[in-house]
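1. Would you be able to build a 3D model of this:
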Amino acid sequence: MAKDRTPDKSRATGGGATRSGGRAGGRTRPPTQVVAQQRPWGLIAAAIAVVVFAAAVIGYAVVQVREADALRVDSIDEIAGAQVYDYEGGLHDDGPIEYTESPPVGGEHANLWADCTGTVYDADIRHENAVHSLEHGAVWITYDPDEVSDADVETLAGLVEGVSGRMLSPYEGLDSPISLQSWGHQLKVDSADDERIQQFADLMTYKSDSFPEPGATCESPAFLADPLLESDDAAATQ
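-> Purely as a prediction, here's the structure:
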């Protein structure tokens, strides 16, 4: 006769043994790892730097615009000391010409014009050729080399280089340190830092209705390659 079997308690409890500190049966879960979220401080710093830089650039641009607006004039009458003369264009003569104003601002002139594509000359160019450039709408800035420093010449050159319709040259015997000419207009100043220089240049470069030949080019490759000088005329008359 079969005997009733009783549960083997030792097996039910895993042989009486406990795991991991007396906990009976099952598997012990590993402790949960808590990972702290890292803030991208490098990206945040870079973004702030970009914002600060952009604000500085915008601020600088605003200041420059305000300064330009402060210097802007709409009429030659707004520039103190500027002189206005009445000349007709179209009269050509390749010989030496006596001019009333010095530097000249209009009248008869040579057939070939001086290059005025933002050109900086280091010698006194022939005046008859320069006047023809004025007829094309150029502004001609001149200076007395005995009265103006190299630094001042650099300042003046900064207003000319790369700007079509402008040219710069020394002018022997000038009665002021600096003189600016456009067709029928002139301004003489004592300092390269005078704000009227930029006012005159900005207003009169290719100013519509102020010169005889609108649309005429300032390019003159032949003159640029071999500029004619005022000293050449002086030597020929001696």
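
2. going forward, measure contacts and count neighbours with C-alpha atoms only.
-> Noted.

3. Now do the helix or strand Ala45 falls within: which elements does it pack against?
-> Taking DSSP states H and E as the criterion, Ala45 maps to helix 41-71. Counting contacts by 3 or more Cα pairs under 8 Å, 6 or more residues apart in numbering; DSSP states H and E, helix 41-71 packs against helix 195-204.

4. Report the angle between the helix it packs on and helix 41-71.
-> Angle, helix 195-204 to helix 41-71, by axes from the mean of the first three to the mean of the last three Cα atoms, to 10 degrees: 80 degrees.

5. any idea where the helices of the chain begin and end?
-> 9-12, 41-71, 127-135, 150-160, 195-204, 221-225, 230-236 (DSSP state H).

6. Pick the most buried one from these.
-> helix 127-135 (a mean of 29; mean count of other Cα atoms under 10 Å).

7. Would you mind saying which of the helices of the chain lies nearest Ser182?
-> helix 127-135 (5.4 Å; Cα to Cα).

8. Please compute how far that closest one lies from its chain's middle.
-> With Cα atoms, centre = their mean, to the nearest Å as the basis, helix 127-135 stands 27 Å off its chain's centre.

9. ok, residues contacting that helix?
-> 89, 94, 96-97, 103-116, 140, 181-183, 211-213, 218, 228, 230 (Cα atoms under 8 Å, 6 or more residues apart in numbering).

10. let's see it at 7 Å
-> Residues outside helix 127-135 that contact it (Cα atoms under 7 Å, 6 or more residues apart in numbering): 89, 97, 104-106, 109-110, 112-114, 116, 182-183, 211-213, 218, 230.

11. one more to put side by side:
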Amino acid sequence: MGKNRRQERLQQRRSQPSTPAAASARPAPKPVPAWRHTIDQWGGPWIIVAGVAVLAFIGWIAWVNRPVGVSSKGLMGEAVQIAASGHVTSPSELQIPEGVPPAGGPHYVNPLPGGVYDQPVDDGRVIHSLEHGLIWITYKPGAISDAQLKELLDLVDGRKRDVVLSPRPENKDALVATSWGRRLVIKPGDMKTVKDFISTNLNRSPEPAVR
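-> Take a look at the predicted model:
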């Protein structure tokens, strides 16, 4: 009797319709957004990485060339008349005064970056730097002491973006500060005047804050 019941249950199970496969019950995949197709066409995630890198580079350039505060005080130093200030290619086209650093005039295309230089630099390049608002501090080798030179080095070391410090044997004076259109002879060791000249005359030029 029990055997017959088991056979009946087995037959009932076999006669019941089978349920659909689990796979057929899965929801249809969501459509891929149009922007995803565009990204895939342009290289996938790498285009996003490249875009972020470009934006970061642009931001860095903007920070490097950020505007710097300009003093409202009267310019320091003797006013220097500047007749012309175009680009030239030959040293003979430069207008270099005798015994003093130039404070403007014709200059070479490539400006000299700010910083400390232990050898004389090219006047034609520094003139272009002055046009961009930098300050040029020159000293006559042998006319200032090692201690005075160290003070200058320490001062400019923290302002290399804005100041050029270099020896200039042609100078008749021991220490001269120069900006575009201005020149000031300073007594060696008078660091206050050097600092004041930098803060007052910095970026007061035809093309200020360009670096």
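
12. what TM-score do we get after superposing?
-> After superposition, the two chains reach a TM-score of 0.60 (TM-score structural alignment, normalised by the length of the second structure), with 137 aligned residues with a Cα RMSD of 2.0 Å.

13. ok so, going back, pipe the helices of the first structure into a markdown table and attach distance to Gly173 of the first structure per row.
-> What follows is the helices of the first structure, written out as a markdown table (distance: least, Cα to Cα, whole Å):
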| stretch | distance to Gly173 of the first structure |
| --- | --- |
| helix 9-12 | 122 |
| helix 41-71 | 30 |
| helix 127-135 | 13 |
| helix 150-160 | 17 |
| helix 195-204 | 20 |
| helix 221-225 | 23 |
| helix 230-236 | 12 |
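
14. how about the strands in the second structure?
-> 78-79, 115-116, 135-139, 163-167, 175-179, 182-185 (DSSP state E).

15. and of the ones you listed, who's closest to Pro45 of the second structure?
-> That would be strand 115-116 among these, by Cα to Cα, at 41.1 Å.

16. picking that back up, which one, of the strands of the second structure, ends up nearest to Arg13 of the second structure?
-> Of all the strands of the second structure, strand 115-116 comes closest under Cα to Cα, at 92.3 Å.

17. how far out from the middle of the chain is that closest one?
-> 16 Å.

18. With stretch 47-60 of the second structure instead?
-> Distance, centroid of stretch 47-60 of the second structure to centroid of chain: 16 Å (Cα atoms, centre = their mean).

19. Taking the first structure as the reference, give the residue range that stretch aligns to.
-> Against the first structure, there is no aligned range for stretch 47-60 of the second structure (TM-score structural alignment).

20. Next, name the residue at the spatial heart of the second structure.
-> Val64 (2.7 Å; Cα atoms, centre = their mean).

21. what's the distance between the spatially closest residue to that one that is not a sequence neighbour and Val121 of the second structure?
-> With sequence-adjacent residues excluded and distances taken as Cα to Cα, 6 or more residues apart in numbering, Val64 of the second structure is closest to Arg211, at 7.7 Å. Taking Cα to Cα, to the nearest Å as the measure, Arg211 of the second structure falls 18 Å from Val121 of the second structure.

22. Could you report the separation of Asp123 of the second structure from Asp157 of the second structure?
-> In terms of Cα to Cα, Asp123 of the second structure sits 21 Å off from Asp157 of the second structure.

23. Please apply the same query to Ser90 of the second structure.
-> Counting by Cα to Cα - Ser90 of the second structure and Asp157 of the second structure are separated by 32 Å.

24. Those two: which has the busier surroundings?
-> For Ser90 of the second structure versus Asp157, the count of surrounding residues by other Cα atoms under 10 Å is larger for Asp157: 14 against 10.

25. Ok, which of the strands of the second structure comes nearest Trp60 of the second structure?
-> strand 115-116 (20.0 Å).

26. just checking, what packs against the closest one?
-> strand 163-167 (3 or more Cα pairs under 7 Å, 6 or more residues apart in numbering; DSSP states H and E).

27. packing partners for the strand it packs on?
-> strand 115-116, strand 135-139.

28. Next, the angle strand 175-179 makes with the last one.
-> Right, strand 135-139 of the second structure. Using the same axes, to 10 degrees: strand 135-139 of the second structure against strand 175-179 is 160 degrees.

29. how much does strand 135-139 of the second structure stray from the first structure?
-> Following superposition, strand 135-139 of the second structure is found to deviate from the first structure by 0.3 Å on average (mean Cα distance after the TM-score superposition for the first structure).
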